[in-house]
Every structure is written in structure tokens, then in C-alpha cells.
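**Student:** pasting the sequence and the predicted coordinates here, then a few questions.
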Amino acid sequence: MMKKAIAISLVLATALAMDVNAQQGPVREDGPRTPNPGPGNPNPGPGNPNPGPGNPNPGPGNPNPGPGNPNPGPGNPNPGPGNPNPGQGNQNLEQQLQQLVEQLELDSISAEGLPSIEDPLPQLGKSLFFTKNLGGEQSAACVSCHHPVLGGSDELSLSVGVEAINELNESAHDLLGHGRFNGNDSNNLPSVPRNAPTIFNAGLNEQRMFWDGRVERQNNGQIITPDSEVNRRGNLRADNNLPEGATLAAAQARFPVTSPDEMRGDFEFDLDNEAYRQVLAERLNDTDTLWSASFELAYNDDEVTFDRIAEAIGEYERSMVFINSPWNRYLSGESDALSDEEKAGAVLFFSNANQGGAGCGTCHSGSTLSGRGFQLVAFPQFGPGKGNPGVATNNQDFGRENITGDNEDRYHFRAPSLLNIAVTAPYGHTGAYQTLEEVVRHYSNPRQSINRLFAARNGEPFTNNNAPFCDLPQVADLINKTGQTCESLYPDAYDNSIQVVEHLQNVRNGDVPARFPLRGSPNLNQQEVSQLVAFMEALTDPCVLDRDCLDPWIVDHDEEANFPDDLPLIAEDRDGHSL
């Protein structure tokens, strides 16, 4: 199971990172944006009032630029992104977008060099991904938190790994998604501290994995991981447990199995990571399983090692290439692959704030629209955290600082890829936002968005019964199951979230340092928010919405008879329907 990466604080951090250098106002709720100054629409001022009765918009009797009505220039710029000149419409919008594509050298994505799911190694990895035999207590598999039908994730804000139960407190290891609860907690709260990132298009990411980047390929090509030793200078060395030529996906696959909350449980808790992995490999070598024969098909010999296990799982993940989105088709030359609304959103997305845009491409860049670095964007913090001091207990999450030890990285999280983002909700490193609109609005005003999320007024959360936080599917399920109030489930959620916002404000005030904080607030109206959301949804490959299309990556009842052991996870939803 992958933790925080690819990392879709979606941050997380973040599902949509806006221009970090802009200094603008908040989202306006009052309808379409007032048109930008342009020909026939100069900046309001003395003798140049806003349009209205007696001062009509350009048209008959209100001529185009000429003497006394100058062409655009300093102080009288052209209309902004998503708001083309009247009468030019689609053509002007297409020109704006094409200009940005050329300037930013945006290009379509290719699956060249990545494996096919039909290849022997990804086929082996598929079986390994779905077996509970890699779970210490045999109650969880990689797929427990990363099922293809669930967007390559689990649809939960915070994942439930080992010892899952259902609403009736019955063991439910094969129940995935909503209705999956933690049987090891008295309140059934999830113990995994972060939202599970999607595994879709993992092969396109060869730099960092997890929300905090704890598995990372350095500039020299070597990979550092949580198993890396520290040199005399205090820097992490390359992980010497990794075989030569290991992919980033294979390196990442070595760690969910060692996590007590994700897959390990309390099994062999006294062993270090590498010794524990060898125990798992020996388990698969058991004569009562068919794993040796499966490895023979992939490697031409039947040796089962954990290096091979991780490599095969990594190749399965790397085979999940879903890039046939309207946006990718547009970049391939299909100009009609995007609607006008989606094109307007793309122009806003890639235009900087000083161009009238949202500046999202500052952090979500490249062919995968992901970030190479880590950003402080102050997404909400709730859940068990990572042991960092919060307002009341150690349930805060310092993010990247936990890896580097540098307080300039506090609350920084990796900007995930936005590919297929329409199916990877909820968003952010804690899955605190259920919709893309909430994510977009967060960047305009983090404090206001968090107050809205928790229905806070004058610093007091949950002042009414309409807090969106309580409507998050996982939170609502916990309320219904346990009978607790929303506030009592996570009493520190609001205060911890505001603590992060205060840190961001202190950074903006120059009181504390930060490596890459959100400095700007895109000034977007409702129409522009909708355009941005439409564009981001156009980053989704239709295949990820189609169960039949996803079938090659799924182990179901049809494959159960030939599975290498008797512990395949045949996933079902809360109603008992197969995924």
C-alpha cells in the first residue's frame, strides 16, 4: 500500500497548488467576474465610469478604440484568461491556450518504456498485490488501500489497513472502501495517518513517493528510503538493501508490508525491516502454495526473494498507465477534445496570477501535472497524525520536516499528480476535502476554507449542524456506527488545522522561515472555479471509470481457482457486491 505519494497535502499536500508568488484577494461569491479592461472597456475612473445605464458596453454608438479610446497598454491590459474579447470567443480562447502550450512546452504523455499488464512480471506482481499472505497477520494486502475500481486508492479519507471490520463488528478483510472500519480501535478510528494516494500512473513518477517523499531518487540516480543510513554529515545514504537498477516503484513496495498499521500488524514486531521481509519471502516459499511456479513463469527459475517480490509489485504498478484523457488527446492534436469550458479552465490553470490566471501550473507542472518539490498550503489536519506535537496531543503532522529534520519544511507535502483526479477523491494528505471545488477554494483563502469545513465562527468550530467535515463519507459512517458526535470523534481537528494556517500566516509575515509556502490567493469568481474544475476533470482517462476496462488489473472470483495461495483478496463493497 502506498503512503503518500504520486505524493493525487491533493497535497492533497495537494490537489491543486496555486501561484506561490501572487498576492491577490479571496474568491468572490457574487457571480461572473467583472470583465478585464480592454478595448472599449478601460479601467473605471473619473470620466470613465463602470458600465451601466447611460454608460453601455461597447456596441453600436459606442465605438471601438480610436482617438480618446486607446488600444490596450500599461494600465489597460487585455482581457484575462477564460475571458476572451467579445466577439472573438472560441478562436481567441484556442489561441490563448495554444500560446501557453508552446511557452510551457507542454507535450502529450507516452507509455513508452513502461510494461504491459500482459507481461509475465506484472502478472506475478498482480497476484502479489492481491495476496493477504504479504500481510503480517494475513488480514491485509496491498490492494486493501489501492483497488483499481476505487481510483487506485480506497475512497477513504484515512486508510484502514489491518484487522478491518464492518458495521456489525464482523471481520471484513475483503470489504474495501466505505464501511471498512478499524477493529483494533475502541472507536473504530483509522490508525493510518494519511490519505492513500492513487497507484495509477506510478510508472510516470521516477523522483519521489509518499506524501513526504521518504522514498526519493537523488540526482545521482541512487534511492534513499526509510532504511537508509545517515552519514557523518547527517545526510541519508542510498539504501544499500535495494538491488542494482531498482525502480522507484519497487523501492516503495518494500515499505507498506513493514508498517504495523497498514499490513504488518503485530507480527514479528521485534524484527527489523529487512529481516522481516525475509520472513515474508520464506512464507511464500511454503510447499503448500504455488508461488514457486509463479516465480518460475516470470523469472525462469523458482527462487522467491523479497527483492523479486518488490520488483514484481512495482512492475504491476508501473503497468497501470491511464493517460488517454481529453487533455492528453488535445496535446496530441485533437483541438476538439476539450470543451470551451475546459479550455478556459486550462488557460486559468497555466496562466500566472500576473496574467489574470490561477497559477496552478507553478506547482502542478510537467506532463503529469505533479510537483517536484514540497509545498506549504495549509490543508486541514485531522486523524492520528505522525507523532508531532499538536494543540493538545501528539497528533499533528509536520510532513516533509519529519524526513529532513529541517523546520523550513514544516507542514510541507508533495503536490501529487492531477492525472485521473476525478476518481481519486477525497483530496489532500488527510482526505479532508471531498470535492475539487473545495480544493480550489482552499487556495484562495485557507483560513476561510477551514472555517467553512468545520462550521467555525469566531474561532469556535461546529457552531451548526452543517459542517462539511461531518459529511465526509468516512466521518459520517463513524458517526452512524459509534453514535459519537462529529466533534468528539476528532476533537483536535479544527485546532490542529488552524495551527497550520497560523504557521503559514507567520511565514507570510516573515516571522518564521519556510521553503515553499503558498503566498498568493487567486482571485477567482464562481465561473472561473467551475472552469478550473472542468479542466481538472478532463485530466481523467475514461478507462478508470469502466470496470471492464480495468479488468486486466483485478483479481476476482474468476481467477480465484488458479491463484497461487488460498488468501487472495477478492474485494467487495459494503453491500457484498464484487468490485
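**Tutor:** Arrived safely, thanks for sending. Numbers count the residues shown, from 1 in each chain.
**Student:** could you use CA atoms for every contact and neighbour count after this?
**Tutor:** OK.
**Student:** is the nearest residue to residue 350 once chain neighbours are set aside in a helix, a strand, or coil?
**Tutor:** Of all residues not flanking residue 350 in the chain, residue 361 sits nearest, at 5.0 Å (Cα to Cα, 6 or more residues apart in numbering). Recorded secondary structure, residue 361: helix (DSSP: H, G, I helix; E, B strand; the rest coil).
**Student:** what's the neighbour count on residue 361?
**Tutor:** By other Cα atoms under 10 Å, 23 other residues sit near residue 361.
**Student:** what segments of the stretch 351-500 of the chain are helices?
**Tutor:** Counting by DSSP state H, counting those that start in this stretch, the stretch 351-500 of the chain has helices at residues 401-404, 436-444, 446-453, 468-471, 473-482, 486-489, 493-508.
**Student:** contacts only, for residue 433.
**Tutor:** Listed by Cα atoms under 8 Å, 6 or more residues apart in numbering, the contact set of residue 433 reads 425-427, 439, 469, 472.
**Student:** all strands of this protein, in order?
**Tutor:** In order along the chain, the chain carries the following strands (DSSP state E): 164-165, 181-182, 208-209, 215-217, 223-224, 374-375, 413-414.
**Student:** one more structure, for comparison:
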Amino acid sequence: MKISHIIGILAVVALGLAACGGGASNSGGTPPASTPVELTPAQACSGEATLDDQLRCMLQVAKIAPIESAPSIPDPLYNAGNLLFNSTLLSGTGTVSCASCHPTNNAGMDKLALHASLRGSPNPIHRNTPDLVNKLLGGRKFLMWDGRIGVNEDGSFFSPAGDKLPGGLDNMLAVQALFPLLSRNEMLGYIPGSGTGTGENAIAALVGDPVEANPQPVWDAIMVKVRANATIWNALTAAYPAVPPAQVGIQHVANAIAAFETRRWNASSPTANFHGYLKNTRDMTDSAKRGGILFLGKAGCYQCHNGPLFSDQKSHNLAVPQVGPGFGSGSGATPPQDKGRFEITGKDADTYAFITPSLWEVKVTGPYLHNGVYATLEQAVRHHLDAAGAARAFRCASDAPLLGTTPVPCSDSTTAPALYDDMIARLAPELQSPVTLTNNEVTDLLAFLNQLNNGTN
């Protein structure tokens, strides 16, 4: 079958006539309507003769196309965002910056399972540092592992601050840039006298908890520091020449940071790796092509990792081993646990579920999953192949990630059997039937995943 013939099937076939109740004939004389059923990429493309034709056919059926180019960012705005991103002025303690967790290489990842909180080691923050690639590309709707920041259908933003967001924010990435400034464990710090050590500071004392309920005093205090730094202030006002300096506020800081991140981290090259393959400007190895066919077929990855972001932007429970200090209500549970998107929506179906991450730059975004429990991409892939088995086999003593030389908080199926039984009982339908791949097939799948990068992030 030629690749052009895929248009003729459109990934849909009619599988018989609609059933008639009780076996009676259709008395109306009108033939029953056919039932269109969507073919999987593997079904639609089984007749292709070569690896290349089969993969290209499957990509078309799965609607995987090149991601759009990043928007143009003016140099003054990029430069101001770069300064702000790397400045410790934005923290309550004056000791950490955005770059403390998001270095300006490696897709903005710190390569740690869990970063140390402002309490210091061995006290980690709640979740793995997210990458910063393509955050405004590919029709993205959510940010953060649990999707607590994003954009509504009408273009308005949602966030933990509700209606307390400042006006004039350009996009949801600018919204997100405001929240590490409010996180006591990440950048804000703690109220003096709270017994939390070096993270205590005066700005942290301006508001109670939850900080997001009254964020403006913190943002105002940060702006005082920004205005007092001539280098940063001059760069910020130069980025907004049409805005009177007296009106430059925290929203402009957030917009500049978002602009810097958007220009610095994007995977939309017309020639690099998988993008080049999609645009017919470069080839891939046969191993990577076989891996792509597995990704879109037998391995089932495309069920959740699809579209231009390689993400369905939905939440799924993968039964990820419970490591870390927990999150939200789970922080106070025994043992500590992270119930994922449930903490945002309150929906039982979202318990232990997290938004499907994009796979762009997945080669360098380890450690993997929301708590960094897996150090290598192969470990993360093998978990997906048998999530229930991997969760039950995980052992804190041998498998838990470290913060420095100290294991992070951890529970496993021997120390918290009820928790693990509950996670596995709620496992995403897509992962309930284990997939058996040979070691060579896993190698091919990894070869494909390693092509999903720009080479400059």
C-alpha cells in the first residue's frame, strides 16, 4: 500500500451494520447505518512494505505532525527575562533563583529526583522539577504535574490564586512563573521563629498560609527589590518602552521570564532528529524506525502520548511508587502520599493520576515521572509495560532515589500494602494489560524516544 493511499481509508472503516433489536427486520425500509470504527495505526498501516513507509503511515494515522515554531521574542524582552530567571532577588531568602532548579541547559532540568527544599537536606520539595520545553507550543492546556495552572476555553487562566492573579499576564507560562515565588519550600521561605532554619525571612512573614490566598504582599515586596537593582530594572523597563516605569509590575516580571523560557527551550527545529524526519529533511536509523512502529503499535505508547506534544493532556494513574514527602492532604497522611490531580479536582477518578508529560527532550529529562523515582528512561519505559508488577516489585531499601546521600521518604508494597493495593486497583485502563517486549524491542523503542529532541536544549 502506498502512503498516499492512507487518505482513502482515513483511519476509519465500517464494521458491519448496526444491530436490529430482537432480530426483527428493518420495517422502515431504510438500510441500517454503518458503524464507523477508528483503526489503530498498526491496523491501518499493516500493508506497508518498508519500515519507512509503515512508520510514516502510522504517524499520519496517529496525527503526529511537526510542532509549530516558537513565537518570535524581541531581544530586550529575552534579555530581561534571562536576568530575572537567574536572579536571587525573586526569592524571599535572596539565596535561590529560578535557575537553582532549572539550569539553563538540559531542558531546564536539575537532574535530581527531588530538589532540596529551603529547609535544606534531607528535606526535599514535593515533586520532580518539570522541564521547560515547548510550554507554549502544541496547543498545551495545562502546566505542572497535576495541571493546576492552565488556560480555559475562553482564554482566561486558572491557578491556585484564583481571582488574585494580576492583570496583564501574557500567557499561562507567565502565570506559572509567579508561583515558585509563593512556595515556601522553593523560593519564598518561612516565617521567622517557625523553627525552619536558614529559610526564615521577613518577606515570608508578610502572609499566612495558604500563601496563594493573599499573594500580592509577596509580589509587591519582590518588586521593591527588583526596582532597587539598577541592572535588572533598566533591562525590564527597556523591554517595555511603552509602559510608564511606575506601572511596570510583577506581571511584567512574569511575562519576561515566560518569554525567556519560550525562546530558550523549544523543540521545533526543521532539521534536527525526529522533527527533521517528519519534515523529510533527515532520516533515522532502522532501530529508531522500528521503535517508532512499536511506540505507535504493539507497545501502546501512543494511546496517551499522541499529538504534537506527544501528550493527550489528560490525567492517568500509572501506579508510580510512592516516594517523596507527599503533596497536599497526602503530606499529612501515614505514610506520606501524593494523590496527584485529585488534590486539584477532588474527583475520585483523579486519585494518583498525573497529566501525561510531553516526550520532547525525554532523552535528557530524567529522573523520570512526577517524583523522579526512575533514574533512567529504560526504567520508566519498563514500568509502563507492567505498571502493576513494577509497583509491587519496587523496594525502598534498594530502589528509592537519594537526596545527596540520604534516601527520600518512601513506602513500598511491603511497608504500605493497602496504599499500593489501592493504587493498583485504580490503575489506568491503558496499563492494565502488561505488554511483553523483547530486550531488542526495548532497545529500539528507546532509540526512537532518543530522537525526540532538538539538540540545543
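**Tutor:** Sure thing, it's come through. If you're wondering where the values come from, they're calculated on a predicted model, not measured in any experiment.
**Student:** re earlier: reformat the strands of the first structure as CSV; add distance to residue 397 of the first structure and mean neighbour count.
**Tutor:** Below are the strands of the first structure laid out as CSV (distance: least, Cα to Cα, whole Å; neighbours: other Cα atoms under 10 Å):
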stretch, distance to residue 397 of the first structure, mean neighbour count
strand 164-165, 24, 23
strand 181-182, 21, 28
strand 208-209, 17, 27
strand 215-217, 18, 23
strand 223-224, 21, 24
strand 374-375, 14, 28
strand 413-414, 10, 35
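**Student:** picking up where we left off before, can you find the partner of the residue nearest to residue 350 of the first structure in the second structure?
**Tutor:** Using TM-score structural alignment to pair residues, one finds that residue 361 of the first structure aligns to residue 302 in the second structure.
**Student:** so which of the contacts of residue 433 of the first structure persist in the second structure?
**Tutor:** With the contact criterion set to both residues aligned by TM-score structural alignment, their matches' Cα atoms under 8 Å, the contacts of residue 433 of the first structure that also touch in the second structure are 425-427, 439, 472.
**Student:** from these, which would you call buried?
**Tutor:** Neighbour counting over these (16 or more other Cα atoms under 10 Å) leaves 425-427, 439, 472 as the buried ones.
**Student:** and the strands of the first structure as JSON lines, adding distance to residue 123 of the first structure?
**Tutor:** Converted to JSON lines, the strands of the first structure look like this (distance: least, Cα to Cα, whole Å):
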{"stretch": "strand 164-165", "distance to residue 123 of the first structure": "27"}
{"stretch": "strand 181-182", "distance to residue 123 of the first structure": "30"}
{"stretch": "strand 208-209", "distance to residue 123 of the first structure": "23"}
{"stretch": "strand 215-217", "distance to residue 123 of the first structure": "24"}
{"stretch": "strand 223-224", "distance to residue 123 of the first structure": "25"}
{"stretch": "strand 374-375", "distance to residue 123 of the first structure": "34"}
{"stretch": "strand 413-414", "distance to residue 123 of the first structure": "30"}
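**Student:** residue 109 of the first structure: which of the ones you listed is closest?
**Tutor:** Checking those against residue 109 of the first structure by Cα to Cα gives strand 208-209 as the closest, at 18.7 Å.
**Student:** chain center to that closest one: distance?
**Tutor:** 12 Å (Cα atoms, centre = their mean, to the nearest Å).
**Student:** superposed on the second structure, where does it end up, distance-wise?
**Tutor:** After superposition onto the second structure, strand 208-209 of the first structure sits on average 0.5 Å from its aligned residues (mean Cα distance after the TM-score superposition for the first structure).
**Student:** and the two most separated of the buried ones among the kept ones among the contacts of residue 433 of the first structure?
**Tutor:** Greatest spatial distance in those: 439 and 472, 14.0 Å, computed using Cα to Cα.
**Student:** residue contacts, residue 82 of the second structure?
**Tutor:** The neighbourhood of residue 82 of the second structure, defined by Cα under 8 Å, 6+ apart, consists of 257, 260.
**Student:** which non-adjacent residue is nearest the equivalent of residue 146 of the second structure over in the first structure?
**Tutor:** Here residue 146 of the second structure is matched to residue 212 in the first structure, going by TM-score structural alignment. Residue nearest to residue 212 of the first structure in three dimensions, not counting chain neighbours: residue 400, with 4.6 Å by Cα to Cα, 6+ apart.
**Student:** how far away is that neighbour from residue 373 of the first structure?
**Tutor:** Computed with Cα to Cα, to the nearest Å, the distance linking residue 400 of the first structure and residue 373 of the first structure is 10 Å.
**Student:** so between these two, which is more surrounded?
**Tutor:** Ranked by neighbour count (other Cα under 10 Å), residue 400 of the first structure and residue 373 place residue 400 first, with 25 against 20.
**Student:** can you tell me which residue in the second structure aligns to that one?
**Tutor:** Aligning on TM-score structural alignment places residue 400 of the first structure opposite residue 341 in the second structure.
**Student:** verify the stated contact: residue 549 of the first structure with residue 543.
**Tutor:** Yes. Applying Cα atoms under 8 Å, one finds residue 549 of the first structure in contact with residue 543, separated by 5.4 Å.
**Student:** these two: which is more packed in?
**Tutor:** Comparing residue 549 of the first structure with residue 543 by other Cα under 10 Å, the one with more neighbours is residue 543, at 15 against 11.
**Student:** what do we get in the second structure for that one?
**Tutor:** By TM-score structural alignment, residue 543 of the first structure lines up with residue 456.
**Student:** again with residue 340 of the first structure
**Tutor:** In the second structure, the residue matched to residue 340 of the first structure (TM-score structural alignment) is residue 286.
**Student:** number of nearby residues for that match?
**Tutor:** Residues lying near residue 286 of the second structure (other Cα under 10 Å) number 14.
**Student:** residues contacting the closest residue to it other than its chain neighbours?
**Tutor:** Leaving out its chain neighbours, the residue that sits closest to residue 286 of the second structure by Cα to Cα, 6+ apart is residue 51, at 7.4 Å. Residues near residue 51 of the second structure by Cα under 8 Å, 6+ apart: 286, 289-290.
**Student:** and the counterpart of residue 51 of the second structure in the first structure, how far from residue 524 of the first structure?
**Tutor:** Matched by TM-score structural alignment, residue 51 of the second structure corresponds to residue 93 in the first structure. From residue 93 of the first structure across to residue 524 of the first structure, the span is 18 Å (Cα to Cα).
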